[in-house]
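Novice: Would you be able to build a 3D model of this:
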Amino acid sequence: MRKKQLWSWGMVGIWMTIIFLFSAQQGSSSGSLSTSVLNMVSSTWAFIFPSLPFDEQYLHLFIRKGAHFSVYFILGGLVSNAFRTSGVSFKKQIGYAFIFSTLYAASDEFHQSFVPGRGPSIVDVGIDSVGAAVGIFFYHGTRKIILPLLKK
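Specialist: Presented below is the predicted three-dimensional model:
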């Protein structure tokens, strides 16, 4: 295995481990992490816009689901890169990366069914899959459009 290929798949493995560790947090730990982010955003909002109220419950939901989208956005890009460095054709890179990321999202939700205070959610698998798809297309868009412009 070439060094670049090994590095790419190693980054995928590291990121999957990070996702696994977040999912292994008990419900109370996971909730307190998102609550601390909520408090930070809330206090910043109150400082910048003191007279504009906002719905903290909606923001809390947005933070939690945004975290799902974000971590799978990164995973989608990393998996695409790993398939590219492995010599997989362009169309297959997209399909394989999406399938890989979606299957990992489903297995992650299944894993959460064994964690106290957590549970599986098909909605989260959907959000994860959309995040992965956007990450895959962002990765390829960056490689095909932005990188050539930077080389000029």
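
Novice: C-alpha only now, for contacts and for neighbours.
Specialist: Will do.

Novice: Which strands or helices does the helix or strand hosting residue 83 pack on?
Specialist: Assigned by DSSP states H and E, residue 83 belongs to helix 56-85. Applying 3 or more CA pairs under 8 Å, 6 or more residues apart in numbering; DSSP states H and E, one finds that helix 56-85 contacts helix 3-23, helix 27-48, helix 90-112, helix 122-141.

Novice: want to put them side by side, so please do this one too:
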Amino acid sequence: MSGNKKWWMLAAMFWMLIIFLVTQLPYFTGERTASAINEVSGAGKGLIDELNFMIRKASHFSAFGILAFLFYKVMSNYRFAYFFAWVTAFLYAMSDEWHQSFMPDRMASFKDVLIDGGGAFLALVLTFLVSRWRKAVGS
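Specialist: Sure thing, here's the model as predicted:
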């Protein structure tokens, strides 16, 4: 593995650790997020619930999009790198939800796995499009 790939692998492992810790820590429950939104905004219950939902799902979407991009950078020299990066991110999302099922005040949700997979997919599509655009501009 080249030196550059090692840095990408280290970044992917670090990001996986961050995801693991966020799942592990009790500070990131839906109730605590709603409480933080209430303190900052003072919005009504309905708006807090909507913001809480959007923030939590956007964090799932983006966290696993970043992870898929990092996996792609590690595997970019291989055939089907986009596919394997997505599968690896999706499998990690499944393991993260399973891990979350053991945490107090947390719930596992296959819906969240699908959101994670969607974020990974979108990140890889954007990576592909940017890569093609750069090749076209560079030609």
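
Novice: re earlier: dump the helices and strands packed on helix 56-85 of structure 1 to a markdown table, plus distance to residue 84 of structure 1.
Specialist: Below are the helices and strands packed on helix 56-85 of structure 1 laid out as a markdown table (distance: least, CA to CA, whole Å):
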| stretch | distance to residue 84 of structure 1 |
| --- | --- |
| helix 3-23 | 9 |
| helix 27-48 | 34 |
| helix 90-112 | 6 |
| helix 122-141 | 10 |
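
Novice: out of these, nearest to residue 70 of structure 1?
Specialist: helix 122-141 (6.3 Å; CA to CA).

Novice: and the closest one, which residues are buried?
Specialist: 124-140 (16 or more other CA atoms under 10 Å).

Novice: for stretch 19-32 of structure 1, same thing?
Specialist: In stretch 19-32 of structure 1, counting by 16+ other CA under 10 Å, buried: 19-20, 23-25, 27, 30.

Novice: And residue 14 of structure 2, how close does it get to residue 83 of structure 2?
Specialist: Distance of residue 14 of structure 2 to residue 83 of structure 2, given as CA to CA, to the nearest Å: 22 Å.

Novice: ok, the residue nearest to the spatial centre of structure 1 - contacts?
Specialist: Of all residues in structure 1, the one closest to the mean position by CA atoms, centre = their mean is residue 71, 1.7 Å from it. Residues in contact with residue 71 of structure 1 (CA atoms under 8 Å, 6 or more residues apart in numbering) are 19, 128, 131.

Novice: closest to residue 108 of structure 1 among these?
Specialist: residue 19 (8.0 Å).

Novice: Contacts only, for that closest one.
Specialist: Residue 19 of structure 1 neighbours (CA under 8 Å, 6+ apart): residue 71.

Novice: hang on, the earlier thing: any idea how far the counterpart of the residue nearest to the centre of structure 1 in structure 2 lies from residue 135 of structure 2?
Specialist: Aligning on TM-score structural alignment places residue 71 of structure 1 opposite residue 63 in structure 2. Distance of residue 63 of structure 2 to residue 135 of structure 2, computed by CA to CA: 27 Å.
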